[in-house]
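**Student:** Any chance you could fold what I've pasted below:
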Amino acid sequence: MIETILNKIEEYETIIIHRHERPDPDAIGSQSGLAELIKSTYSMKKVYVVGEEEPSLRFLSTMDEITDSTYEGALVIVCDTANTERISDQRYSKGDFLIKIDHHPNEDPYGDIVWVDTEASSVSEMIVDLYLEGKKRGFSLSDKGALVLYAGLVGDTGRFRYPNTTTKTHQYTGELLKFNIDQSEFYSQFYKKDLKMTRLEGYIFQHFEVNEYGLGVMNLTSDILKQFNVTANESSQLVNCFSDVEGLKAWVFFVEDEDSEDIRVRLRSKGPHINQIAQKYRGGGHPMASGAKAKDWEETKSIVADLHEACRSYQ
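**Tutor:** Below you'll find the predicted structure:
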């Protein structure tokens, strides 16, 4: 599979790389890391990264603006996106050939080539796989490429604390640290919070609820977000802020988004599998980290009931 993808990268002169909407560090890291890998190896190829901007991650990479005509005869690669509905910039189908690279369960096997590895900690880890195999035929990686891939590994493993962290993850991290990466500066940028986020975090600590079966629930209405001058996207930085509370098995953030009629559902777990619940509510993801959408606050009650049952029955 890796050899086939490398062959396709060699074949095309224009390559456009997408990832999922509302990007996290692995989405940006895998997308931009792959772009840097290709640029470092083939300076004459036209390589673009597209999708919505995420201000908190601009220190890693910024997106390109391209016209529809750029897709003519292009190779399109989508990173870290389980289903087509969540691809940021829906022009992904306008290219000549489509490749999916992902580590989520393959519920929507779109694309002419589908490379899915659910054992990988992150798609950034998969791009390191691509790089190491590509080295045999002359592929190279820049310091910037190593940095964004490192960010993806750090982000999706929770600083190497989550169960998806493997021996391979640490080995590949070691490969990336052979490059010129300023870890102190990276972590300073990665975990910095401005005053409004710090105040919202304090509000969450005061108001989240945990039931008798270890389910944590936090509701962030649009009024609360306005009160703290925080966007729905920015609030995602705080989804794990009370994850170390004793007895917590799973938790959910419901976030009301002014720009959408839906309520964002951010699901996390330390044991009960939550991705099937996410799929039930127009979402998906990993067994321990998923996302979904609720039509309204009434539907959030059904989600809480399902999570309650998952925590109650978990041993």
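**Student:** Please make it C-alpha for all contacts and neighbour counts, starting now.
**Tutor:** Will do.
**Student:** Okay, helices next: where are they in this structure?
**Tutor:** Listed in chain order, the helices of the chain (DSSP state H) span 2-11, 25-41, 123-134, 143-156, 167-176, 183-190, 195-207, 222-228, 232-235, 275-280, 297-313.
**Student:** Could you name the helices and strands sitting against the third one?
**Tutor:** Looking back up the chat, that one is helix 123-134. Here helix 123-134 touches helix 2-11, helix 25-41, helix 143-156, helix 167-176, going by 3 or more CA pairs under 8 Å, 6 or more residues apart in numbering; DSSP states H and E.
**Student:** Return the set of buried residues in it.
**Tutor:** For helix 123-134, burial by neighbour count (16 or more other CA atoms under 10 Å) applies to 123-128, 130-132, 134.
**Student:** and what of the fifth one?
**Tutor:** For helix 167-176, a neighbour-count test (16+ other CA under 10 Å) marks 169, 172-173, 176 as buried.
**Student:** can you pull the contacts of Arg266?
**Tutor:** Applying CA atoms under 8 Å, 6 or more residues apart in numbering to Arg266 gives the contacts 239, 252-254, 289-292.
**Student:** for comparison, sequence B:
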Amino acid sequence: MSDDRARVQAYLDHVRVEKRLADRTVALYTLDLEKLSTQAREAGVLLTAVQNAHIRRWVAQMHGAGRSARGIALILSGWRGFYVWLGRQGLIDHNPVQDVRAPKAGKPLPKALGVDDAVQLATHHEEADDPALEARDACITELLYGCGLRIGELVGLDVAASGQARGWIDAQEGEAHVLGKGAKRRSVPVGRQALAALAAWLAQRAAWAGDDPALFIGSRGQRLTPQHIRVRLKRRSRLAGLATPVHPHMLRHSFASHVLQSSGDLRAVQELLGHASISTTQVYTRLDFQHLAQVYDAAHPRAGTRAGQAPDPSPAVAETTKPRTTRSR
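**Tutor:** I've put the predicted structure just below:
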């Protein structure tokens, strides 16, 4: 089994160094391949001797144990890539994962805040916090919602552009330059509110600054981690009175949904988000329709006659219900 361990490690080195995958992706691949190695060891076979029947049995076991279809699909993707690499090394003559698919599952819509909730979160001010802490968290919220940044893109921002900087904000031009998935760079506009929050944070940041060039740092002067930002954002959403705990990607979803609702320009949203394929962006058209359907249900006196709904015996109710209006920031 030492050969198995060596091959797994060589593959992980390959995806980290040559394919330049993110640290979190490599960590997930590591867990998936540890699971594969355990399954193979329990079956008494080397990884290079695993057959299609083994993979199908393990998928059935994961499904029976309650693993979600999406979770199984991600595991199979990691295993499939590993066996593709083994084939290129000449260590196997077939890929046992090639024709195996995860169980089908419905695609859940991404969770996005309503416009009013998003604005409420962005404008919330926490008096009890240290002024620097409040300014930093407010700036983080504005950039996540105002620019649609991924959490990795946000934590990668530096104060100024340099040869080593993964990302930075040009306040004069009103642009954020970030390094996205697949090491692809893109530029996104930064709105007036986000620029004001940035200026307020930079004025406070000097009290914490050390040698780290990171834009967002803690009180000890070190770059914030994604987990730290998730905790702070969840806390902020609770203090702002939102019913749903907010995570960074929810603000990215909210950004995309609200821009699409206002503009109807799917291609522009694709560019702003940095999606390689427009099919990834199209999920927000479903969110947009969902919002329109809710407005219709609340406002139209005959909405109850839609398929699958009981007629509304009191159309007058609709007369007192105003549809939510969208506001831009």
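**Student:** Overlay the chains and give the TM-score.
**Tutor:** Once superposed, chain against chain, the TM-score is 0.23 (TM-score structural alignment, normalised by the length of structure 1); 120 aligned residues with a CA RMSD of 6.5 Å.
**Student:** I'd like to know which of the helices of structure 1 is closest to Leu98 of structure 1.
**Tutor:** Closest to Leu98 of structure 1 of these, according to CA to CA: helix 2-11, at 9.9 Å.
**Student:** now the angle from the closest one to helix 25-41?
**Tutor:** Here helix 2-11 of structure 1 runs at an angle of 60 degrees relative to helix 25-41 (axes from the mean of the first three to the mean of the last three CA atoms, to 10 degrees).
**Student:** How about the contacts made by His207 of structure 1?
**Tutor:** Met218.
**Student:** can we see that at 10 Å?
**Tutor:** 201, 217-219 (CA atoms under 10 Å, 6 or more residues apart in numbering).
**Student:** Could you dump those residues into JSON lines and include neighbour count?
**Tutor:** Shown next, in JSON lines, are those (neighbours: other CA atoms under 10 Å):
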{"residue": "Glu201", "neighbour count": "19"}
{"residue": "Val217", "neighbour count": "18"}
{"residue": "Met218", "neighbour count": "18"}
{"residue": "Asn219", "neighbour count": "19"}
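**Student:** Could you identify the most distant pair in these?
**Tutor:** Maximum pairwise distance among those (CA to CA): 14.2 Å, between Glu201 and Val217.
**Student:** helix, strand or coil for Val178 of structure 2?
**Tutor:** Here Val178 of structure 2 is strand, with the state taken from DSSP: H, G, I helix; E, B strand; the rest coil.
**Student:** quick one: which of the contacts of Arg266 of structure 1 is most hemmed in?
**Tutor:** Neighbour counts for the contacts of Arg266 of structure 1, by other CA atoms under 10 Å, peak at Val252, which reaches 25 neighbours.
**Student:** just checking, it touches Ser269?
**Tutor:** Yes. Using CA atoms under 10 Å, Val252 of structure 1 makes contact with Ser269 at a distance of 8.8 Å.
**Student:** joint contacts of these two?
**Tutor:** Contacts common to Val252 of structure 1 and Ser269, judged by CA under 10 Å, 6+ apart, are 215-216, 289-290, 307.
**Student:** about what we covered before: between the buried residues of helix 123-134 of structure 1, which is closest to Glu11 of structure 1?
**Tutor:** Nearest to Glu11 of structure 1 among the buried residues of helix 123-134 of structure 1: Gly134, at 14.2 Å, using CA to CA.
**Student:** which residues in structure 2 form helices?
**Tutor:** Ranges of helices in structure 2, per DSSP H, are 2-13, 23-43, 52-64, 69-88, 115-123, 131-147, 151-155, 192-205, 226-239, 248-263, 266-273, 278-281, 283-299, 316-319.
**Student:** roughly how far apart are Val49 of structure 1 and Gly134 of structure 1?
**Tutor:** From Val49 of structure 1 over to Gly134 of structure 1 the distance is 20 Å, taken as CA to CA, to the nearest Å.
**Student:** Which residue is the nearest non-sequential neighbour of Gly152 of structure 2?
**Tutor:** Pro226 (7.0 Å; CA to CA, 6 or more residues apart in numbering).
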